[in-house]
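> Predicted model and sequence below, questions to follow.
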Amino acid sequence: MAAFWRAAAEGSNISDDGAGVARLLKRDPCALLAAAEERFASLGGRRGDALVPDRNGLAHHARRAAGYAPEPQWTRRVKPLTG
């Protein structure tokens, strides 16, 4: 992950504190998602999955740009367990 982080920063001064993460995400919004996918795949993961609220257009755009697509055969079902 650290090697990916250095490569994604491409020589920029990006640190792993909150401000550094924010700068990297501003410069490359898909960097953190790509790092997570790389880590997941290295652990044997075969399929990424993302829950994105219907009204969050920016998140839908980012996920599509990263190769995620809706699967019409799946619908999320939820049941509140409190309240």
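Cool, got the structure. Numbers count the residues shown, from 1 in each chain.
> going forward, measure contacts and count neighbours with C-alpha atoms only.
Will do.
> thought Leu25 was touching Leu32?
Yes: assessed by C-alpha atoms under 8 Å, Leu25 is found in contact with Leu32 at 7.2 Å.
> following the longest helix belonging to the chain, which helix or strand comes up?
Criterion DSSP state H: the longest helix present in the chain is helix 31-42. Using DSSP states H and E, the helix or strand that follows helix 31-42 in sequence is helix 57-65.
> Next one for the comparison:
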Amino acid sequence: MLYKASTVQTCVVQATDGELGKVKDIYFDSEKWAIRYLAIDTLKWLPGLKVLVSPISFDSVDLLNKRISLFATKEQIENSPSESTS
């Protein structure tokens, strides 16, 4: 399925055990034209941290309700690479 990047950037990201934050940036693979990572701004949960989440972690993308659900827990996401390490 194809989505506009601006539409995805308005989504809230949900882990299996609670809300993580919002999509801040999208990193693309320019050779394959695919999303490589979503940079998630963790807002109040982990203030000032932006973590990278691979599309492999996506459970569902619900653009109608502006929500991306992940197969991962908050602890797993907390141990993900941060945007500053990319």
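That came in fine, so what should we check first? Only a predicted model underlies this, so the values are computations on that prediction, with no experimental measurement involved.
> TM-score of the superposition?
The TM-score (TM-score structural alignment, normalised by the length of the first structure) is 0.24; 42 aligned residues with a C-alpha RMSD of 4.6 Å.
> Which other helices and strands does the longest helix of the first structure contact?
helix 2-9, helix 18-27 (3 or more C-alpha pairs under 8 Å, 6 or more residues apart in numbering; DSSP states H and E).
> The ones you listed: which one's closest to Ser42 of the first structure?
Comparison of these against Ser42 of the first structure by C-alpha to C-alpha identifies helix 2-9 as nearest, at 12.9 Å.
> Which of the residues in that closest one are classified as buried?
5, 8-9 (16 or more other C-alpha atoms under 10 Å).
> list the helices and strands the host helix or strand of Gln76 of the second structure packs on?
Per DSSP H and E, Gln76 of the second structure falls inside helix 74-78. Based on contacts counted as 3+ C-alpha pairs under 8 Å, 6+ apart, the elements that helix 74-78 of the second structure packs against are strand 50-53.
> go with 10 Å
strand 12-15, strand 18-29, strand 50-53 (3 or more C-alpha pairs under 10 Å, 6 or more residues apart in numbering; DSSP states H and E).
> returning to what we had before: between the helices and strands packed on helix 31-42 of the first structure, which one is nearest to Phe40 of the first structure?
helix 2-9 (13.5 Å).
> Any buried residues in the helix holding Gln76 of the second structure, and which?
Neighbour-count burial for helix 74-78 of the second structure [16+ other C-alpha under 10 Å]: 74, 77-78.
> Go through the helices and strands packed on helix 74-78 of the second structure and pick out the most buried.
strand 50-53 (a mean of 25; mean count of other C-alpha atoms under 10 Å).
> what element comes up after it heading to the C-terminus?
That would be, after strand 50-53 of the second structure and using DSSP H and E, strand 58-62.
> Does anything pack onto that following strand? Which helices or strands?
In terms of contacts (3+ C-alpha pairs under 10 Å, 6+ apart), strand 58-62 of the second structure is packed against strand 12-15, strand 67-70.
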